[in-house]
Each structure stands twice: as C-alpha cells, then as structure tokens.
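Asks: This is a predicted model, with the sequence first.
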Amino acid sequence: MSAAFRTLVYGNAILLLMLTTLMWGGNTIAGRLAIGEVSPMMVVALRWVIVSSVMTVTMWSRIRAEWPLIRASMGKIVLMAVFGFTGFNSLFYAAAHYTTAVNLGILQGSMPMLVLLGALLFYRVPVRPLQILGIFATMTGVAMIAAQGSLETLLKLTINPGDGLMLIACVFYAGYTLALRSRPQISGLVFFTVLSIVAAITSIPGILYESAAGILQVPTFKGWLIILYVALGPSCLSQIFFMRGVELIGPARAGIFINLVPIFAAILAVLILGEDFRMHHALALTLVLGGIWLSERRSKAATQVQG
C-alpha cells in the first residue's frame, strides 16, 4: 500500500465510511438487478465462496496462529454466521423479488433501533426518553413502508411479502450485531474470514432447496458481474473499510454513518432502476433517520457529560 493511498484514502475515516455505506446501499440495487439473472440462494452461496476463498488465502497464517481461540468459540461463530451472514443475505435477496430497492434500503434503517431494543431486552442497557421517542419514530417509518403508505393496508395487517422478509432479515442482523458485544477475542480480519467460511458452508442447503424446487438458476454473464460486485464490494472491501473507520474514529462515531445506507439506497434506486420515490417513502425515510438522530443525539450528550 503506497504512502499516498494510505494518507488520502486508508487514513481518511469519513471517506472510508462513506464508501462503505455507498457499497451497502448499492447492495440493494444488486439484489433487484439479480432478478432473472441468478437465483437468490445461488447469489448467497457464490458470494461467500468468493469472499471466503480470497480471505482464507490472505489470512491463512493468522488463522493457524489463532486457531485455538477460534476452535474454543466455534459454536458461537457458527450461530453468528448463520444469522448475520447466511440468514440475513438469503432473506435479503429473496425479498428483492417482491419489493423495491427503495423499500429494502429504508427498512435497513430500522436495524440501529432493533439493536437498541435488543440491548434493552437482553443486556438491560438503559433507554432514555429521547431514545424511546426515536424508537417510536423509526418503527412508525418502518410500518409505513410495510403498509406501502396505506392506512387501510396497515389496519388490515397485510404486508408485502418482500417487506416482511426484509424485516425478518433486519431482526437476524440485529441479533448478530448484539452478539458482537461478546465476540471471540480474535483479530477482526480473522474473525471475518472464519465467519465467511461458515457462511459459504451453511449456504449449501439453500442451493439444495432451490434445486429440489426447480428454481435454481445458474448465473448469466450479467449475473456473474452482480455476484462479483456483491462479493468484492459490500461483502469484502466494505467490511475492511468499516473496520478501518472504526479503528480511526471509534465505533460510536463510525456507527452513525450506517444511517447513510437508506439514503444511498433510495438515490441509487431512483437513478439506476428508475423506481418511483413517493411521498410515503420520503416521510418514512424522515421518520427512520429522525428516530436514529434522536437516539444518537441523546447518546452523544450522555457521552459528553460522562467525559
């Protein structure tokens, strides 16, 4: 890595974190573009096969050195990979067949609030009044998207299947995020590498299911381009960039950048896919981001008082 690159890019936390969230937002577009080009479980499996292969070759010596710690925590690592990587991505790409990229992006904005709720329920982390207001605002935005902006739909409790799958996926990833609080004490890149290996292995049942159901689709040329982007961008580079951003400015400040994912997803969906951006999308996005802002504002103030 050249000195210029390290200074201009790898040493710039804001740039790294913006690139990370841009790639994550682009993942919603990839999910929609993959329809008709490659089946969802094939995307998941090939994505993690590529990532795990690249990372294993790169990190093999460090994996061997840290293997005793890895082996001692293998059960937990498997569960985290199944829920955070295989489960989340399987539901994510399946949801893309039934809902829009705009909806996928905005619904992802609910994850910080789901993590906050999980921290309250499982770790007894205190929740302040503004955080409660933030949770309410975010969940209202999510409900608005799930009901497609229709009060009648919401009252009848009928939800677009894709939005429902995406909500479950967000719960899975929130659980994975909460588990990171007590993750095995191994280096970040080694941990990510082992997770990706487990994800590749646990993706096989999805392939078998699609094959048995007669819906397995081998990637077309365009499908391979989508898979390569997903594997090298949102799955690999973004993880490395995010880890580096956390290293430079800390997890609290770095985590705020995740709020950019639904914004990038909505912009890219309109520009690339030509999707409609309607009034209920704008209101839902405002509620989701406003709710997160309320929570972060209180957390930041508390941090300053404690400091």
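Replies: In hand now; what should we look at?

Asks: Only C-alpha atoms from now on, for both contacts and neighbour counts.
Replies: Will do.

Asks: Quick check: buried residues in stretch 207-225?
Replies: 207, 210, 216-217, 219, 223-224 (16 or more other Cα atoms under 10 Å).

Asks: what's the span of that stretch, first residue to last?
Replies: Length of stretch 207-225, first residue to last, Cα to Cα, to the nearest Å: 19 Å.

Asks: Contacts for it, please.
Replies: Stretch 207-225 is contacted by residues 34, 37-39, 41-42, 45 when judged by Cα atoms under 8 Å, 6 or more residues apart in numbering.

Asks: So of these, which two are at opposite extremes in space?
Replies: Greatest spacing in the contacts of stretch 207-225, by Cα to Cα: 37 and 45 (14.8 Å).

Asks: Looking at the two, which is more packed in?
Replies: Counted by other Cα atoms under 10 Å, residue 37 and residue 45 do not tie: residue 45 has more neighbours, with 23 against 19.

Asks: Quick check: the more buried one vs residue 179, distance?
Replies: 23 Å.

Asks: Kindly report the same for residue 147.
Replies: 30 Å.

Asks: do residue 292 as well
Replies: From residue 292 to residue 179 the distance is 21 Å (Cα to Cα).

Asks: So for these two, which residue has more residues nearby?
Replies: When residue 292 and residue 179 are compared on other Cα under 10 Å, the one with more neighbours turns out to be residue 292, at 24 against 16.

Asks: Pasting the second one now:
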Amino acid sequence: MNKQSILVYGSIILAMLFWSFSFVWVKIVYLVYNPITTVFLRLIISTALLFIIGKSIGRIQKINKCDRVQLVLLAFFEPFLYFMGESFGLKLVSSTLGAVIISTIPLFSPIAAYFFHKEKISPKIVLGILVSIIGVGVIIFNKQLNLIASPVGIALLFLAVGSAVAYSTVLKNLASKYNPLTLISYQNLVGIIFFLPPFLIFDLQYFISAQPTTEVWLAIIQLAVFASSLAFIFFTYGLKYLGINKSNIFINAIPVFTAIFAFFVLNETLSFQKMMGISIVIGGLFLSQAKLKFLKIRTKK
C-alpha cells in the first residue's frame, strides 16, 4: 500500500471514528439542549473554526456561480435534512441503534451512484454490503426477530439515511472542483442559514433559560471540531479518490465504534449478540475492499 492509499483510507477511518463518537456526544448535550440548538451551535463553532483556519492558510476557494445552486443543495441534504432526521431520531432510540440504521447508507448509495454518476456496482461491493446488512440485522433484532424501538425514531433516522445518499451524490460533482476545506466551510455556513429560522421559532427561549454544564459545552465543542469539521473534510478527501460506493461502505463501521464508545461512556449494554453483529459488519467492510480473485476470473469469462 503506497502513501496515497494510506492517506485515503486513513482519512476515511478517522471520519468514521469521529462520526461514531458523535452519537455519544449528542446524548450528553441532550441532557440540556434540544436537537435544533445542538446542531445550530456545533455548526456556528465549526464554521468559524474552518474559515479562520482556511483563510489563514489560503485554502478557501471562491465558489463559481454555476456551482452555487449545487452548494445550497449540498447543505440542504447535509447538514440540514440529515441532522434534522438524525438529531430528533436519536432522542427516541439508543446511540447504538441509531448508528446501526445510519450504517445502512451503503445499501442505497450504489443505486444513486449508478444512476447519477454511472459508477459500476462490482460483485465484491454487493457481497460486502449483503454481509454487512446481515450483521446490522443481528444487532437490531432480538432472538424472536422483534424490533423494540420507536417507529418514529427509526423513520427519522432513515430520513437521515436518504439525505446522506443524496449528499454523497451531489458532493461527488463538487469534490473534483474544490478542496474539502472549502466545501465543508461553505456547506456549514449555508447550513446555519437553514437552521436559523427553526432555532429562533422553537428553541430560542429555551436556549436562553438553559444552564449547560462544562461537560455539555465540551461535548458541543467536540461535535463541532471533530464531527462537523474534521470528519467531513476527511470523508470528502476519501470520496474524491474512492468514489461513492467504496467510501460509503465504511459507514458500516460506525455502529461498531459507537457500540464500544456507548458501552464505556453511556453504560449501554454490549451483549454477545451485539458483539457477533459487530464482527459480521467488520467482515463485510473488509470483504467489500478485498481483492477477490475468483470474482475477477468469473468476470473475464
């Protein structure tokens, strides 16, 4: 593996780690603030940080007029629509279950990538996705194949899944023209504009009267720096080289990391069944990236 490959795969893995921990951090913030306030604050901090760094090193590019509509669309899907679904969904389900649902993004992204970018769906990607979905199912369902969770929470999280797929589709067009720091900076800036009306209407009065602890503010800062800034930059960098399908398959690792983090930080249970599902998810992840010789031989025939 050359240096370029190490940087690409390392960036993707770091993005997954930061997003995994975000499921834990938001639970801490929700002890005081509502979902809209949580996202609004993390976007403000993230945007300020990114523009300060970007301007100081001269990495913020000018967005061409022909790309501004796509940029607004990018921000609408994520952070706005994605975080509306994810944030309110996580109010109703556990961190681990939320991460598991988000991990189904690779199931739908190859379809969008095929129709909008003509990316081929290789047999190993399909095989890796199927194995990962089995692992996800092991984590979600009990022995009687019953799912005990809020239907509304699950629906909201699947709204986030659809938004993430649409986001990746639009991002692919812009990632070849602009560097990750530029895209994420403007994406979050437009996201603030989208979130401002809901914040003023629904959360302003509660925000004024709330009394956050040091732990809550630390969690907000971590969400802003790692989940809303660095994770998106790393993911955009990886997607530029790997494409939509290969990049999104790594999202299957999120419930693995989240289950471990939630166990240690939030004291969520980590049963044998969850551990089994986690192992299967990891297997599907590596399977999708492996060089399968028998698949190559069958393709040549």
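Replies: Happy to help now that I have it. Small disclaimer: the values here were computed from a predicted structure and weren't measured.

Asks: who's in contact with the host helix or strand of residue 140 of structure 1?
Replies: Assigned by DSSP states H and E, residue 140 of structure 1 belongs to helix 129-146. Here helix 129-146 of structure 1 makes contact (Cα under 8 Å, 6+ apart) with 103, 106-107, 110, 113, 150, 154, 159-160, 163-164, 280-281, 283-295, 298.

Asks: Show me the residues you listed that map onto strands.
Replies: In strands, judged by DSSP state E, none of the contacts of helix 129-146 of structure 1 are found.

Asks: Tell me the buried residues within those residues.
Replies: Buried among the contacts of helix 129-146 of structure 1 by 16+ other Cα under 10 Å: 103, 106-107, 110, 113, 154, 159-160, 163-164, 280-281, 284-295, 298.

Asks: Mark which of the contacts of stretch 207-225 of structure 1 are part of helices, please.
Replies: 41-42, 45 (DSSP state H).

Asks: and residue 153 of structure 2, what is it in contact with?
Replies: Per Cα under 8 Å, 6+ apart, neighbours of residue 153 of structure 2: 88-93.

Asks: TSV for these, including neighbour count and secondary structure?
Replies: As requested, those are exported to TSV (neighbours: other Cα atoms under 10 Å; DSSP: H, G, I helix; E, B strand; the rest coil):
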residue	neighbour count	secondary structure
88	18	helix
89	25	helix
90	24	helix
91	17	coil
92	17	coil
93	19	coil
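
Asks: Counterpart of residue 89 of structure 1 over in structure 2?
Replies: Taking TM-score structural alignment, residue 89 of structure 1 has residue 83 as its aligned residue in structure 2.

Asks: Could you verify my assumption that its match touches residue 161?
Replies: No - between residue 83 of structure 2 and residue 161 there is no contact under Cα atoms under 8 Å: 10.2 Å.

Asks: who touches both of the two?
Replies: With Cα under 8 Å, 6+ apart, residue 83 of structure 2 and residue 161 have no common neighbours.

Asks: now the helices for the stretch 51-200 of structure 2?
Replies: 68-75, 82-90, 95-102, 105-117, 123-140, 151-175, 180-198 (DSSP state H, counting those that start in this stretch).

Asks: Residue 238 of structure 1 -> structure 2?
Replies: In structure 2, residue 238 of structure 1 lands on residue 231 (TM-score structural alignment).

Asks: Its match: what's it in contact with?
Replies: 14-16, 18-19.

Asks: wait, which of those is closest to residue 63 of structure 2?
Replies: Checking the contacts of residue 231 of structure 2 one by one against residue 63 of structure 2 (Cα to Cα), the nearest turns out to be residue 15, at 24.5 Å.

Asks: mind checking what residue 270 of structure 1 lines up with in structure 2?
Replies: Match for residue 270 of structure 1 (TM-score structural alignment): residue 263.
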